[in-house]
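S.K.: Have a look; sequence and predicted model below, questions after that.
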Amino acid sequence: MNGLESEGPKLRRAVCPGSYDPVTNGHLDIIARASKLYDVVHVVVMINQSKKGLFTVEERLELLRQVTAEYGNVEVESFHGLLVDFCKERDIPAIVKGLRAVSDFDYELQMAQMNNGLSGVETLFVPTNPTYSFLSSSLVKEVAAWGGDVSHLVPPLVLEALNKRHRED
């Protein structure tokens, strides 16, 4: 026996990074699809101190935990720094990113190549469900701020949080 048998099968792990400010149905579509492909999916709120979010990092984490609770293999956390460092610290070999349009691909390809060059981490591009091809957190925030109906774009829990936040303003 060479000792490998006792370790058991290696878990297939991936990360779905983003700001998730707020999490949308488009994000959840990518997370759900990744959760079918990998044993463990780390959904990571990447912290950018120079950006003022609508929701705090803690609020985003809580919303994500609640809306991904149905997936037994999703772990939600935050990270400040390079995504490849997050991956190295946790031995995660893959990043899963949703692509909405060709314009996304140009940017994401550069990021994927940089990440691979820095650490060997691979990026898997998942085409967005056409229903969500136009959807972004920025658009959701803007439409919601003007009182528009975003109920079909975000989970009910997120809609409730958006409405509450805009009532506070």
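M.R.: Here it is on my side, so go on. As the structure is a prediction and not an experimental result, all values here were calculated from the model. Residues are numbered from 1 along each chain as shown.

S.K.: hey, let's count contacts and neighbours off CA atoms from now on
M.R.: Will do.

S.K.: how about the helices in the chain?
M.R.: 25-37, 57-67, 83-90, 102-119, 137-145, 156-168 (DSSP state H).

S.K.: Report the inter-axis angle for the first one versus helix 57-67.
M.R.: When you say that, I think you mean helix 25-37. Angle, helix 25-37 to helix 57-67, by axes from the mean of the first three to the mean of the last three CA atoms, to 10 degrees: 60 degrees.

S.K.: buried stuff in helix 25-37?
M.R.: Asn25, Gly26, His27, Leu28, Ile30, Ile31, Ala32, Ala34, Ser35 (16 or more other CA atoms under 10 Å).

S.K.: same check, this time on the longest one
M.R.: Of the residues in helix 102-119, Phe105, Glu108, Ala112, Asn115, Asn116 count as buried by neighbour count, 16+ other CA under 10 Å.

S.K.: and if you look at the last one?
M.R.: Burial within helix 156-168, assessed by neighbour count using 16+ other CA under 10 Å, is assigned to Val158, Leu159, Leu162.

S.K.: for comparison:
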Amino acid sequence: MKSIAVYPGSFDPFTNGHLDIIRRAHPLFEEIIIAVAINSKKTSLFSPEERVEMIGKVFHGWDKIKIDTFEGLTVDYCKEKNSRVILRGLRAVTDFDYEYAISLMNKKLAPEIETYFLMADNEYSFVSSTIVKEVARHGRAVSNQVPDVVGEALVKKFSV
């Protein structure tokens, strides 16, 4: 069976922390699916299509990377894609508490699917999509926290 990891998230926006997780996981799997979650109950800055487009530009030319959208439970999406691995990044202990609880529920729902955690590089341990949006909303530079294409999209979004 092909080793496929699903890296789910809202990625609103995609940050250098997300990029770091993918960069380090890339050699570990035959395929990584960056799965942009669609959550109708959550107000997003960027549409799912915009997020997929930006992430696609970030990973242009990379092998083994696919970008997709999904709704519903991550474990159901993993089954649909024949993946037995959910990839998650952890920035701090607070992330661990939340992610651990989700991984336990996922294990109950789909015992064959494992969650792999990668610790964020220290350089990105404070970076979150929420913080990036707030800083950008106030006209401050976030170029060290996001890929260029995302930074440009944030400037456009907030300069209107």
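M.R.: Arrived safely, thanks for sending. Here the structure is a predicted model, which means the values were calculated and not measured.

S.K.: Quick check: TM-score for this pair?
M.R.: With the length set by TM-score structural alignment, normalised by the length of structure 2, the two chains reach a TM-score of 0.97; 159 aligned residues with a CA RMSD of 0.8 Å.

S.K.: ok, back up a step: quick check, nearest of the buried residues of helix 156-168 of structure 1 to Val143 of structure 1?
M.R.: Leu162 (10.7 Å; CA to CA).

S.K.: How about the contacts made by the closest one?
M.R.: For Leu162 of structure 1, the contacting residues are Lys141, Ala144, taking CA atoms under 8 Å, 6 or more residues apart in numbering as the criterion.

S.K.: Show me what it aligns to in structure 2.
M.R.: Counting by TM-score structural alignment, Leu162 of structure 1 lines up with Leu154 in structure 2.

S.K.: rewinding a little: and the helices of structure 1: which comes nearest Pro127 of structure 1?
M.R.: Going by CA to CA, the one of the helices of structure 1 nearest Pro127 of structure 1 is helix 25-37, 8.6 Å.

S.K.: matching residues in structure 2 for that closest one?
M.R.: Using TM-score structural alignment, the residues of structure 2 aligned to helix 25-37 of structure 1 are 16-28.

S.K.: What is the end-to-end distance of stretch 66-86 of structure 2?
M.R.: The first and last residues of stretch 66-86 of structure 2 sit 14 Å apart, counting by CA to CA, to the nearest Å.

S.K.: Onto which residues of structure 1 does that stretch map?
M.R.: Residues 75-95 of structure 1 are where stretch 66-86 of structure 2 aligns, taking TM-score structural alignment as the criterion.

S.K.: ok, and for the matching stretch, which residues are buried?
M.R.: In stretch 75-95 of structure 1, the ones that count as buried by 16+ other CA under 10 Å are 75-78, 83-87, 92-95.

S.K.: Just put the buried residues of helix 156-168 of structure 1 in CSV and tack on distance to Leu135 of structure 1.
M.R.: Rendered in CSV, the data for the buried residues of helix 156-168 of structure 1 read as follows (distance: CA to CA, whole Å):
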residue, distance to Leu135 of structure 1
Val158, 15
Leu159, 15
Leu162, 16
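
S.K.: Go through those and say which is closest to Ala145 of structure 1.
M.R.: Among the buried residues of helix 156-168 of structure 1, Leu162 lies closest to Ala145 of structure 1 (CA to CA), at 8.5 Å.

S.K.: give the contact list for the residue nearest the centre of structure 2.
M.R.: When CA atoms, centre = their mean is applied to structure 2, the residue found nearest the centroid is Gly9 (4.2 Å). For Gly9 of structure 2, the contacting residues are Ile34, Ala35, Val36, Ala37, by CA under 8 Å, 6+ apart.

S.K.: Am I right that the second one is in contact with Pro8?
M.R.: Yes. At 4.5 Å, Ala35 of structure 2 counts as touching Pro8 under the criterion of CA atoms under 8 Å.

S.K.: These two: which has the busier surroundings?
M.R.: Just comparing Ala35 of structure 2 and Pro8: by other CA atoms under 10 Å the higher neighbour count belongs to Ala35, 23 against 20.
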